[in-house]
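>>> can't give you the sequence, but here's the structure:
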């Protein structure tokens, strides 16, 4: 999904939010005390941190559409997108994204 956002997300905002539900699930996994005790936990969180770093960079220039949201990945939208995403973001949030493609 991060790669899709770098290139310009090509579906509508509903699909984007649905795709973000995977990150919600990953957070629940990392917060689980049983998972934290597993030997693979350090590897898993390091991998997730790398992905998160790339996604934070994607969102850094994008408009904040949910400032009160506690999950950082749901506060903003990517600054660029394909036609459907750009159009839907404008209709839903009244924000202008840069059109790519």
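Received, thanks. The structure presented is a predicted model; accordingly, all values stated were derived computationally and were not measured.
>>> Please make it C-alpha for all contacts and neighbour counts, starting now.
Fine.
>>> Just give the number of residues close to the closest residue to residue 75 other than its chain neighbours.
Once flanking residues are discounted, residue 75 sits nearest to residue 66: 4.5 Å by CA to CA, 6 or more residues apart in numbering. Residue 66 has 14 neighbours, counted by other CA atoms under 10 Å.
>>> before we go on, here's another structure to hold up against the first:
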């Protein structure tokens, strides 16, 4: 998608970059990364535990952008927020909620854990954290 004004994209990139993110800085790239994660979860997350938790950082950055006061004045923020809500609605039913209760409740995507995955993640979660999820082929 091409955003309505370069001002939104530039402000967005600046905010996300200042949060420490070094890749997938613009709205489309960040949404694309979050979408890939959701699709991976829908199909049984195929990567390892490190990748899983790394992929969650895209949603952390999205949340920062969603809550940044500077971005709220842009009409493009409505479109961005809607796209995030659509992806989030697809992901929520795929998660076992509150697996990591020490994480703040508002970070529901990090508190939960995908219900099923491929062998690598299933094995690592069990071996390292003692958490059992369903393995799919």
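On my side now, so go ahead. Note that the structure is predicted; figures quoted are calculated from it, not measured.
>>> on that earlier part again, which residue in the second structure aligns with the residue nearest to residue 75 of the first structure?
Matched to the second structure by TM-score structural alignment, residue 66 of the first structure sits across from residue 100.
>>> cool, and residue 53 of the first structure?
Residue 53 of the first structure maps onto residue 89 in the second structure, by TM-score structural alignment.
>>> again, but for residue 85 of the first structure
By TM-score structural alignment, residue 85 of the first structure lines up with residue 121.
>>> With residue 35 of the first structure instead?
Under the alignment (TM-score structural alignment), residue 35 of the first structure pairs with residue 71 in the second structure.
>>> which residues sit in contact with that match?
8, 11-12, 65, 77 (CA atoms under 8 Å, 6 or more residues apart in numbering).
>>> Name the residue closest to the centre of the second structure, please.
Nearest to the mean C-alpha position of the second structure, by CA atoms, centre = their mean, lies residue 59 at 2.9 Å.
>>> Which residue in the first structure aligns with it?
Match for residue 59 of the second structure (TM-score structural alignment): residue 23.
>>> so how far is residue 79 of the second structure from the nearest residue to residue 125 of the second structure once chain neighbours are set aside?
Excluding its sequence neighbours, the residue lying closest to residue 125 of the second structure (CA to CA, 6+ apart) is residue 131, at 5.4 Å. According to CA to CA, to the nearest Å, residue 131 of the second structure and residue 79 of the second structure sit 37 Å apart.
>>> Residue 39 of the second structure too?
Counting by CA to CA, the gap from residue 39 of the second structure to residue 79 of the second structure is 20 Å.
>>> Of the two, which one has the most company?
Each of residue 39 of the second structure and residue 79 had its neighbours counted (other CA under 10 Å), and the higher figure belongs to residue 39 (15 against 12).
>>> Show me what that one lines up with in the first structure.
Per TM-score structural alignment, residue 39 of the second structure is aligned with residue 3.
>>> Look at its match and tell me its secondary structure.
helix (DSSP: H, G, I helix; E, B strand; the rest coil).
>>> The helix or strand containing residue 86 of the second structure packs against which elements?
Using DSSP states H and E, residue 86 of the second structure sits in helix 76-91. Where contact means 3 or more CA pairs under 8 Å, 6 or more residues apart in numbering; DSSP states H and E, helix 76-91 of the second structure is packed against helix 27-42.
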